[in-house]
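# Model the following, please.
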Amino acid sequence: MSLFWERLPEPVILLTIIFIIGICQQNVSTKELPTYVPICKRTDRNLNECFKKATMIIRPYITKGIPELQIPAIDPLMIPMVMLEQGTQAVNYKAKLRNLKVYGLRNYQFNDVKLDLNKLTIQGKITVPMISLESDYEIKGRALVVPIQGMGIFKANLTDVKSDIMIEVKVVKKRGDEYLEPKKINTKFTIGNAMANFDNLFNGDEKLSKATNSFLNGNSKDIVDEIKPAIETLIAMLAEDIGSKVFDSTPYSKLFPK
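Next up is the predicted model:
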């Protein structure tokens, strides 16, 4: 079970994400890192710079997926289902996104990285110029003062996406070796601009759909602020999913040799 189910923010009543490959893996065996993955020694005085450089070197590989580590492609990132339910005074809704495709993650950039292997923490500032989303949707609820209901195709563009991530790990012994394991992950993010479109709102009422989408986009900053807890939890769960697969397949001594 993901550690995030224990700490969902109060406004987020429910956030369920079903991955193609679940966070918990069964029968995982120790694997050698692919030769193209850079190795940063834990004694390196320039460890932060080494790790930052490594994130760029592996970017084209993680974009397509790394089968050896059971990591699926991140561009597009495919998520079969996301279910959201939130209740606040400003935003109250139930939504289901199916076959969610996330485009643009291949252009991620780590602007700052800080590794402290004594405290077992990893901090990073990540930017992505633009992220595009597309999925089938079902939604019913209210955003600010406007009711929203329908099912169809959802599309959105997010620009200047920035995320601060803090990962705490712990060392665990298994399979006769030491491995890292995510202990706690916190994320904060900002978006420069967001534009979205829900087609077929209100049973295909074109006039009402157009007015609702226009209102949502005109107030996108306020709406994004309201649903931030859900999005930040989603980012953290994705980070845990990828991190868990890397950590669980490769011993600490091979990830960061002395």
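
# switch to C-alpha atoms for all contacts and neighbour counts from now on
Will do.

# Now stretch 245-256: buried residues?
For stretch 245-256, a neighbour-count test (16 or more other CA atoms under 10 Å) marks 245-252, 255 as buried.

# cool, and stretch 110-129?
Using 16+ other CA under 10 Å as the test for burial, stretch 110-129 gives 110, 113-115, 121-129.

# just the strands in the stretch 101-250 of the chain please.
109-116, 121-143, 146-174, 177-190, 193-198 (DSSP state E, counting those that start in this stretch).

# Please generate a structure for the following sequence too, so the two can be compared:
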Amino acid sequence: MYLLIKSILIFCVFFTISDAVIHDLPSYFPRCKRYDPKLSECLLKATETVKPYLIKGVPELGVPAIEPYVIPEITLEQGTQALNFKALLKNVVVKGLGSYKFSQFDFDVPNLQWFCKATIDNMDLTGDYTVTGKILLAPIEGKGKFVAGIANSNITAFQKVEFVKKRGKDYVRPVNTTTTIEVGGPKVHLDGLFDGNEELNRVTNTVINDNVNELFEDLKPVIQQIITNIVEQWLFRALEDNVPFDKLYPRVLTQAVYYPRCYRDDPDLNQCLLNATEQVRPFLQKGVPELNVPPISPFYVPEVNLQLGTEFISYKSSLTNVIVTGLDTYKFTKFDFDVKKLLFTGAVTMGKINIKGNYSIKGKILTVPIEGKGQLDTTVVSSNGSLVQQAKLVTKKGKIYLESEKTKIYIDVGEVKSKMDGLFDGNEVLAKAADNVIKENLQDIIEEVKPAIEEVFTQIMEGILFKSVYRIPYDKLYPLHNQKS
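Model (predicted):
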């Protein structure tokens, strides 16, 4: 079982470093790109593509053959009520690792986390052993040959890493590694127990196999910790010392990586742009560090200041540490680009959006004073929006770029549910009265504050999304057909 987890984790690690030595990487190894929306699918396919090469070994990458897989020595030690022993395994030969099948292989790039899930069928292990101790209160002692078999195994491996700077480049090193294993149909036979006493040897083997599932559960935490320590050391050496992160998963700053190529002289340009809004969703969800685009769900806003003075509502309000979830529920029904006028127009519907953060407010709603600070929790069940942007062309360092000249976002909000803790320093009577006024007049309040909300969204879109996308030259963002790249 030790060997099983070690092998699976080596597979996980191996595919994460397959781009590390790209100048020496064999041509038959797949290349998986960092911001490919199908990165997990690419990695999953890679585990099958490289299987025949892993079975034989890849000497140029220092990867030994996995069929059979040989480990010189393993030390096991356990001290519980069921198991209290020390064992040394040598010259261990594992057969069957080539039957591995990954069902999941994910790399969360923004959070620098890997997660692998795999199964292995029908593994056989043979080797030499020495053991001394107790199993289920019965003594066990001897040395000789062992044979073990596992009908099926389910393994998961998770690892979190962090950046470390070396020689002016970013490398990664492990922060936390965890593994789990579940096995079915394990069997073990030890020859040579008790100096060859056949009866004691038979009885002990019978006790072990009659209780093998329970014994393995008792031993599993030890095995998993051994594997975790080995893999962390192996990863630390392989990744931090040898592989810059930009080679591990290459940084590709090209429009084609995250955005479909839509030609500005294409008669179906608008349909292409509409399709693009769906295709870029996975990137927007996780963020695009290359363009300084943060994740949109959750979307973090450090501070928003609102102020309004009308006959109906008069207030000053500040929101801080705002977390917005649900922005990735967007669905564009229109996204048009008038190339001659450099004018963008769009229409979008949104699903449920939740807004949480700290607030402070002082003012009046109708004739009722409102004051307080605390936690805000608002849910917008549905909404519709439209976008109008007038762009212009500017020249920077000999290249032409788009730049926003004027942007306006319009919002129509459906059902809204809102809760504000801390009004009037916790005075429940005043807080309830203010809350009732807000609920009874919520739609009117929304109409009054809508211009301020629209302005905030406009600033966010201009300052983050458009400004980031417009870092790509115009002829690459919206090229002409037959244009030389």
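
# Narrow the buried residues of stretch 245-256 of the first structure to those in helices?
If you go by DSSP state H, those have 245-249, 252, 255 in helices.

# From those, pick the one nearest Q70 of the first structure.
Proximity of these to Q70 of the first structure was ranked by CA to CA; the top entry is K245 with 6.6 Å.

# residue in the second structure matching that closest one?
K245 of the first structure is assigned S468 in the second structure as its aligned equivalent, the criterion being TM-score structural alignment.

# Likewise for Q86 of the first structure?
Correspondence of Q86 of the first structure to the second structure, assessed by TM-score structural alignment: L308.

# what about that match, distance to D444 of the second structure?
Per CA to CA, to the nearest Å, L308 of the second structure is found 14 Å from D444 of the second structure.

# before we move on, the earlier item: need the nearest residue in space to the match of K245 of the first structure, chain neighbours excluded.
In space, S468 of the second structure comes closest to L291 once its chain neighbours are excluded; the distance is 5.3 Å by CA to CA, 6 or more residues apart in numbering.

# Could you check how far the one you found is from Y470 of the second structure?
From L291 of the second structure over to Y470 of the second structure the distance is 9 Å, taken as CA to CA.

# same deal with A276 of the second structure?
16 Å.

# Kindly report the same for K145 of the second structure.
Separation of K145 of the second structure from Y470 of the second structure (CA to CA) stands at 68 Å.

# ok, now T132 of the second structure?
70 Å.

# Check S383 of the second structure too.
For S383 of the second structure, the distance to Y470 of the second structure - CA to CA - is 27 Å.

# K155 of the first structure touches F198, doesn't it?
Yes - with contact defined as CA atoms under 8 Å, K155 of the first structure reaches F198; the gap is 6.7 Å.

# okay, those two: which has more neighbours?
Legend: neighbour count by other CA atoms under 10 Å for K155 of the first structure and F198, higher for F198 (24 against 17).

# you'd agree that one is up against F215?
No - with contact defined as CA under 8 Å, F198 of the first structure and F215 do not form a contacting pair (11.9 Å).

# about what we covered before: mind picking the two most distant members of the buried residues of stretch 110-129 of the first structure?
Taking CA to CA as the measure, these have their most distant pair in T121 and P129, spaced 26.2 Å apart.

# Now which residue in the first structure aligns to L393 of the second structure?
With TM-score structural alignment as the criterion, the equivalent of L393 of the second structure in the first structure is V171.

# And for I140 of the second structure?
By TM-score structural alignment, I140 of the second structure lines up with nothing at all.

# cool, and N209 of the second structure?
For N209 of the second structure, no residue is aligned by TM-score structural alignment.

# And the helix or strand that N209 of the second structure is a member of, what's buried?
Assigned by DSSP states H and E, N209 of the second structure belongs to helix 198-210. The neighbour-count check on helix 198-210 of the second structure (16+ other CA under 10 Å) flags 201, 204-205, 208-209 as buried.
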